[in-house]
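> Build me a model:
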Amino acid sequence: MAIDQALLATLSDDESKSVRRLVEKGIKLPPQPHVLEELRHLLSRGVTDLRVIARSISQDAGIVAALFRVVQSAAYRRMQPFASVEEILQAIGTRQTFNIVQAVTLATAIGARHNAKAFEAFWARSRAVGQIAMLIAEDRVSVCNVFPDQAYLAGIFHDCGVPVLMQRFSTYCKAMHADEQGAWLDLAEEDRRFNADHCVVGYLVGKHWKLPDFICDAIRFHHHMGSLGNHAARTMVAILQLAIQLYYQDMHIDNPEWAGAREAVAEELGLHADALPEFMDEILDRYHSEEH
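Presented below is the predicted three-dimensional model:
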């Protein structure tokens, strides 16, 4: 893979070295689909005609179908129903819709070369975390100033370094138990075996796809909330940590990070520790209501 000079120009020296190391190992950052490049071009030109933007999105029927699935979330219940892409753009806004389109195109950009079942399970988990994160953000937006589209984008991208590494290393799934339901990735073991960190890879994917900086930082530090000070990325990580916990709780699987993160997450989201269990139950109830 040729090194993307435009990407390198946005990175620090250490990050540029990380990209070069990935290239040397044969790890490829997924290219953005054409529809994203076209949409970004329209927005950068200041195009405001929703019909033009809707036509661009509607080139890909799969993207349209996925977009409609996302906006059926309870996070957008006050705006439903939607009858067209143009209505979605009008209700949610062009930038917010673009964020969701970025999220729904990622799975197709990182396709399965082998072990399709593991890839399918990974993306199902990512979509679930993204949907739960949307509900958390919608409820706490007045406190956290993070919006549902941003939370969904972070939820889909937060572990995207995993399928990138799965593409590159045929042994990654088995070695990291990534093909087992509810498996928890051991970062130290990942680094020892593959000399690669899925958080760093995911961060670089986010940079390559021109995600907002605070979302890229949240991807990089979603296992290390304490590394972030008073920053929008810290709030996003709190939302991700809670969404991940709710996903694992719903699956009846232990989350080894939750005990150490619980108090900081509650504080960051403006929730009293005693109120957190009830809030979590409410979010899960709303999540399950979307399935029926």
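
> C-alpha only now, for contacts and for neighbours.
Will do.

> Excluding its own residues, what touches stretch 46-56? List them.
Outside stretch 46-56, the residues within contact range by C-alpha atoms under 8 Å, 6 or more residues apart in numbering are 35, 38, 39, 42, 85, 86, 89, 90.

> and of the residues you listed, the nearest to residue 260?
Nearest to residue 260 out of the contacts of stretch 46-56 is residue 89 (C-alpha to C-alpha; 39.8 Å).

> and for comparison, fold this next one:
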Amino acid sequence: MTTVGLTVSAEDEPEALLARGLQLPPQPAALQALQMLALTENPEMRDVSEVIASDAALTAGLYRMARSPLFARPSPPQTVEQVVLLLGLPRTLALAQALCVQRAMAGDARVLARFWARSTAIAQLAMLIAAHLPGARRVSGEQAYLAGMFHDCGVPILMQRFPAYCRTTGIEGYVNKWADIRTEDRAFSCDHAVIGFLLARHWRLPDFVAQAVRFHHEGGCIPSRPTSMLVGILQLSMHLYAREMDLTEPSGEYDEGLLLERLEISANEMNELCEQVIEHFHVLER
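Alright, predicted model coming up:
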């Protein structure tokens, strides 16, 4: 398949993407209002709760997250304000962004359900890795979760733009293969990592999270230390997911030596980390 005039780089702006037939979904109004409150000094929890309550789907999603094994407390929250107090505003905002991006994507409902199931599993693995990573943490659990939910969000955008995307990339059915950016670049002159980065930036995610989305398939030098660690978390999450689901990883994608360097841990610590993460992940899957 040949695409004319569609070369997309990380420097492209959303307006340039529109001219090339790629459309970034807008943020829901409630999410925009929540971001504005997060930028204010000492925002009132009542105001935050009212913004969330104005969006029924967002409210339901945050209730579900707050009561999940990832965040659950002995006494589950009963009101939106209790949800916000339990999670805290930064985590609430990150989870709201992760929930909203799922609703924002158009396409075949069955295909998207499989796609988001995979993204959610990788986000959960990323959050568990961040929580169990030895040493001083520079990536919070919610930032890792957010990166996991957004890391492949360029895929449904490419699916919508190119009806033959799944067949061309060989992931039709998602049986034992996932998107390969080299195949995407050859077929469509762009890849899901760059598109995901542009969406993350458009949705005002923290810069190092957006950068991690951009570089999550990279094996070379990463711009900053926090970004490098988050990329390492994502790459380990993808590897563990592929291992658990018996999926085929792109050739040369997993480099344990590089991951040890990015996560700043030893081989023994890596083995312990993987065992802990998979054990907790199985609890979430029950």
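
> any chance of the contacts of stretch 46-56 of the first structure in JSON lines, plus secondary structure and distance to residue 50 of the first structure?
Formatted as JSON lines, the contacts of stretch 46-56 of the first structure follow (DSSP: H, G, I helix; E, B strand; the rest coil; distance: C-alpha to C-alpha, whole Å):
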{"residue": "35", "secondary structure": "helix", "distance to residue 50 of the first structure": "15"}
{"residue": "38", "secondary structure": "helix", "distance to residue 50 of the first structure": "14"}
{"residue": "39", "secondary structure": "helix", "distance to residue 50 of the first structure": "11"}
{"residue": "42", "secondary structure": "helix", "distance to residue 50 of the first structure": "11"}
{"residue": "85", "secondary structure": "helix", "distance to residue 50 of the first structure": "9"}
{"residue": "86", "secondary structure": "helix", "distance to residue 50 of the first structure": "6"}
{"residue": "89", "secondary structure": "helix", "distance to residue 50 of the first structure": "7"}
{"residue": "90", "secondary structure": "helix", "distance to residue 50 of the first structure": "7"}
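
> Which among the residues you listed count as buried?
Neighbour counting with 16 or more other C-alpha atoms under 10 Å marks 35, 39, 42, 85, 86, 89 as buried within those.

> how many neighbours does residue 74 of the second structure have?
A count of nearby residues for residue 74 of the second structure, using other C-alpha atoms under 10 Å, gives 6.

> counterpart of residue 234 of the first structure in the second structure?
In the second structure, the residue matched to residue 234 of the first structure (TM-score structural alignment) is residue 228.

> and whichever helix or strand that match is part of, how far from the first structure on average?
Using DSSP states H and E, residue 228 of the second structure sits in helix 225-245. Once fitted to the first structure, helix 225-245 of the second structure is off its aligned match by 0.9 Å on average (mean C-alpha distance after the TM-score superposition for the first structure).

> Go through that helix and flag the buried ones.
Buried, per 16+ other C-alpha under 10 Å, within helix 225-245 of the second structure: 226-242.

> cool, and stretch 161-180 of the first structure?
By neighbour count on 16+ other C-alpha under 10 Å, the buried set for stretch 161-180 of the first structure is 161-167, 172-173, 176-179.

> now the helices for the stretch 101-250 of the second structure?
109-132, 141-150, 154-161, 165-169, 181-188, 192-202, 207-215, 225-245 (DSSP state H, counting those that start in this stretch).
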